[in-house]
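Engineer: quick check, what structure comes out for this input:
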Amino acid sequence: MTDLATRVVVARRTALRRALPALCGYAAVRALGLVLLAGWSAARGKSAYTLLTARWDSLWYARVAGGGYGYQVRLPNGDVHSDLAFFPLLPWLERLGAAVSPLSYADAGFAVSLLASLAAAWGIFAVADHVYGRRAGVCAVLLWAVLPVGIVQSMAYSESLFTALAAWALYCVLTGRWASAGALALAAGLTRPVGLAVVAAVWTAAVVSLIRERRATAGLVHDRRATAAPASAPARPVLPAAGPGRRLLGMLTAPLGAAGYVLWVGHRTGGGLFGYLDVQAGWRNGFDGGYAFARFVGDKLTSFPSALAGVGLIVGVALVIWLYVAGVRQGQPPALLVYSGVVTALALCASSYFGSKPRLLLPAFPLLLPLALALARLRPSRAALVTGAVALASAVYGAFWLNGSGPP
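Structural biologist: Below you'll find the model as predicted:
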């Protein structure tokens, strides 16, 4: 083994040991949620595993994995639900898992989600640890695990896979690994439409870093002129910014996944650049700036007891906005602010599937960093008590939620 390979292995082992408390805590929270879901489902005569792997979106992903694209359902009201709405990376991984193992497509999707959720937890820790320190990193992972909709992290859905790719792409951005950031952003763009948030983060960070480097270079030149040596002394050259080629490569690579799939759908449907939007319209989904969601909340407020749900939605949206503003005030890196801002805007301003909005916000983990910092300031015993209580409440809610009638 070469010296470089040895250093890489040692660095990865060190990083894993540093993240181990966060990963163990995450696994414990998810195990609690799955155990409680199994008991709750059994009491209702349902299969917890079926709820996790073979209902709602999971069926669409498994169908794409098994037969490719081309399936659609025409509803009595004329709406057309096409499987082209679902991005391809998760079905590809399900097909790969089924090809190299005895797993079914649904089983492979569940396995991918379990592994991806651990990768996502590690990525969230890496980002928070890099920005705010190890204790905040552990708290950020635990908060992501105990979210009320955290059970989705264990479903054969694409949220865990996307969050893992996004978190590690952001970490690469923060540490200057531009080529890796671009590749991960490409993969995220093949996972969910919100992959555009990762692309925006990569581009924003690249532009900001370029501006800072130019300012630093200009400042260095100014300082050197102010303290110039005698004319007979040789001039010291100003070095160019490090790695401009890799940064450009990352910027060019980042949008290829999302752009490639959207263009392919447009070609397949004959809709051109707007073909994917037409597919989403068939699901009555689009971007209307939040008008439909506001009207939905307003309708909830017109009668009791639905008014309580309406008030809860208003409080939830206000909390999300407050967390974002808190992140701005704490000086989060621009890449994190852009990423969480785009994810939040796309989730709250979509024109349909209002019950799924908490799930759509699941990848916006930088919103949790202000809470993670607050939790990290508590004494360990108090932080453990708070986290344990919220984890139990989250497990109960997740079991109740998945055993309901509608999709998460």
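Engineer: when you work out contacts or count neighbours from here on, use the C-alpha atoms and nothing else.
Structural biologist: Noted.
Engineer: SS state for Ala335?
Structural biologist: helix (DSSP: H, G, I helix; E, B strand; the rest coil).
Engineer: that one contacts Val208, correct?
Structural biologist: No - look at Ala335 against Val208 with C-alpha atoms under 8 Å: they stay out of range, at 9.2 Å.
Engineer: who's more crowded, those two?
Structural biologist: Ala335 (24 against 14; other C-alpha atoms under 10 Å).
Engineer: quick check: the gap between the more buried one and Phe274.
Structural biologist: From Ala335 across to Phe274, the span is 28 Å (C-alpha to C-alpha, to the nearest Å).
Engineer: give the contact list for Ala145.
Structural biologist: Residues in contact with Ala145 (C-alpha atoms under 8 Å, 6 or more residues apart in numbering) are 26, 29-30, 391.
Engineer: can you give the contact residues for stretch 265-284?
Structural biologist: 79-82, 84-85, 262-263, 286, 351-352.
Engineer: can you give me the end-to-end span of that stretch?
Structural biologist: Using C-alpha to C-alpha, the end-to-end distance of stretch 265-284 comes to 17 Å.
Engineer: just the buried positions in that stretch, please.
Structural biologist: Of all the residues in stretch 265-284, those buried under the rule 16 or more other C-alpha atoms under 10 Å are 265-266, 272, 275-283.
Engineer: which members of those residues are the farthest-apart pair?
Structural biologist: Gly272 and Trp283 (18.5 Å; C-alpha to C-alpha).
Engineer: how about this one, so we can line them up?
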Amino acid sequence: MSQTETHKVSTLSLSPPTPPRRHRVLAALTTAAPALLGYIAARLVGLAILFVAAPMAGKDALHLLCERWDSLWYQRVADGWYGYEVHLPNGSVHSDLAFFPMLPALERGLAELLPMRLATAGLAISWTASLAAAWGIYAVGARLHGRRTGVVLAVMWACYPTAYVQSMAYAETLFTATAAWTLYAVLTERWILAAPLTIVAGLTRPSAAALIAALTITVVVAVATERNEGLDWSAISHAHRRMLTGVALAPLGWLGYVVFVGVRQGDPLAYFAVQAEWGNSIDGGIALTEMVFEHLTSSAPLAGVGLVAVFTLLGWVMWRCVKQRQPLPVLIYTVAVVVISLIGSGYFTSRPRLMMPAFPLLLPAAVALVRWGNMRTWWTLSALAAASGAYGAFILLGSGPP
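Structural biologist: So this is what the prediction gives:
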């Protein structure tokens, strides 16, 4: 053996072995522990406020979290699969086909496995998914702006105005978890991991269209850039086969459910008809604009002024995300979630909940809070957690759905 070969063998033998996957996961979880503990603390504040306020209003807090509104629709799907409809006096039909199948499937599986009630299973899945979402949000924030920003970002998401939904048997936490980890997978160029995560997201919420758009536009821009640099298609496809495979597989969950509804109803556009019956048709924001205008021209225009101020703030925050130079997939995902939430004609008060998965909206504020220093940051987050909890209790103790 030559001296050079001997040196190579010696170098290889001294290289530290790659730790087992479970050790790497445990190390990553340990690193994310401050974010997860902060997230749990913020949500416990919200739950404590609700569990104190609910008996005073003569209501059961646990019932509000897992056996009301959309939670019941998911449980009906889990119990007997699809086929349940409600015929309203105005002639419209509310079908359970409006609800995507991933959460009901998990509820049914967990209830059969342990066993437990479907309502309890839905709550357990939602709470577990909320931790996975907080971890993913931390991972994205830490990769872009450091660990402290990741921690603050995860806790801020727990203090979002409609964060009470994160403690309900709803699909928002499951969708946000898959979306956050998909974005992290793309940022770390793990496209084969991004594909199944996006498929799961597509079987969870219609908002997965935003995630699919983010991946697709990212790939189109990357390919166009390399084409402009003179690379031919064969070289690009060979160099980026994982990326191209990932983006090709990503829409299968969302498209699969739309096709399922179409086949079941005998109409390729049946899914959109089902959503229209629920009042969720896409109108480009006309219904929202008309509502704001009606409030502005009413005898009490302050509500309209407040709405204009809220949308102005939302636009400014989105502009700050652009100025912050957020990576393209993160920015496209955020903008798409917001747009999808605003261009439908559905129930207005649900729109903040629909925008909750757009967690990168909080990145500019998280970066700013980190600069304040630890004490001011945590006092601010504590106040936000209390305010979010009080608002959540107020909404959940009301009559309308969130």
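Engineer: post the TM-score for the overlay when you can.
Structural biologist: For these two chains in superposition, a TM-score of 0.92 is obtained (TM-score structural alignment, normalised by the length of structure 2); 384 aligned residues with a C-alpha RMSD of 1.8 Å.
Engineer: on that earlier part again, which ChimeraX command selects the buried ones in the contacts of stretch 265-284 of structure 1?
Structural biologist: Buried subset of those, written as a ChimeraX selection, criterion 16+ other C-alpha under 10 Å:
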select :80,81,82,84,85,262,263,286,351,352
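Engineer: and which of the contacts of stretch 265-284 of structure 1 is nearest to Leu96 of structure 1?
Structural biologist: Nearest member of these to Leu96 of structure 1, counting by C-alpha to C-alpha, is Leu84, at 19.5 Å.
Engineer: the closest one - that's part of a helix, no?
Structural biologist: Yes - checked against three-state DSSP, Leu84 of structure 1 lies within a helix.
Engineer: quick one: residues contacting it.
Structural biologist: Applying C-alpha under 8 Å, 6+ apart, the residues contacting Leu84 of structure 1 are 69-70, 265, 276, 279.
Engineer: and Ala166 of structure 1, by the same measure?
Structural biologist: Counted by C-alpha under 8 Å, 6+ apart, Ala166 of structure 1 has contacts 184-185, 188, 195, 198, 363.
Engineer: now render these as TSV, adding neighbour count and distance to Val100 of structure 1.
Structural biologist: Output for the contacts of Ala166 of structure 1, formatted as TSV (neighbours: other C-alpha atoms under 10 Å; distance: C-alpha to C-alpha, whole Å):
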residue	neighbour count	distance to Val100 of structure 1
Leu184	28	24
Ala185	35	26
Ala188	31	23
Gly195	27	28
Val198	33	30
Pro363	25	29
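Engineer: which of those residues fall within helices?
Structural biologist: Secondary structure assignment (DSSP state H) places 184-185, 188, 195, 198 from the contacts of Ala166 of structure 1 within helices.
Engineer: please, where are all the helices along the stretch 101-250 of structure 1?
Structural biologist: 105-132, 134-145, 159-174, 178-189, 195-226, 244-253 (DSSP state H, counting those that start in this stretch).
Engineer: deepest-packed of those, please.
Structural biologist: Of all the helices of the stretch 101-250 of structure 1, helix 178-189 has the most neighbours on average by mean count of other C-alpha atoms under 10 Å, namely a mean of 28.
Engineer: now do it: which elements does it pack against?
Structural biologist: Packed against helix 178-189 of structure 1 by the contact rule (3 or more C-alpha pairs under 8 Å, 6 or more residues apart in numbering; DSSP states H and E) you find helix 159-174, helix 195-226, helix 244-253, helix 256-269.
Engineer: wait, which of the ones you listed is closest to Ser356 of structure 1?
Structural biologist: Going by C-alpha to C-alpha, the one of those nearest Ser356 of structure 1 is helix 159-174, 11.9 Å.
Engineer: kindly name the residues of structure 2 that line up with the closest one.
Structural biologist: Residue correspondence for helix 159-174 of structure 1 in structure 2, counting by TM-score structural alignment: residues 172-187.
Engineer: so the counterpart of Arg55 of structure 1 in structure 2, which of the three states?
Structural biologist: Structural alignment (TM-score structural alignment) places Arg55 of structure 1 against Arg68 in structure 2. What three-state DSSP gives for Arg68 of structure 2 is coil.
Engineer: the aligned partner of Gly310 of structure 1 in structure 2: neighbour count?
Structural biologist: In structure 2, the residue paired with Gly310 of structure 1 according to TM-score structural alignment is Gly304. Per other C-alpha under 10 Å, the neighbour tally for Gly304 of structure 2 reads 18.
Engineer: orientation of the longest helix along structure 2 relative to helix 118-145 in degrees?
Structural biologist: Looking across structure 2 with DSSP H, the single longest helix is helix 21-56. Taking axes from the mean of the first three to the mean of the last three C-alpha atoms, to 10 degrees, one finds helix 21-56 of structure 2 and helix 118-145 inclined to each other by 120 degrees.
Engineer: find me the equivalent region of helix 21-56 of structure 2 in structure 1.
Structural biologist: Alignment note (TM-score structural alignment): helix 21-56 of structure 2 is matched to residues 8-43 of structure 1.
Engineer: with structure 2 overlaid, report how far that stretch is off on average.
Structural biologist: In the superposition with structure 2, the average deviation recorded for stretch 8-43 of structure 1 is 1.0 Å (mean C-alpha distance after the TM-score superposition for structure 1).
Engineer: tell me the one of the contacts of stretch 265-284 of structure 1 nearest Ala43 of structure 1?
Structural biologist: Set against Ala43 of structure 1, the nearest of the contacts of stretch 265-284 of structure 1 by C-alpha to C-alpha is Ser352 (32.3 Å).
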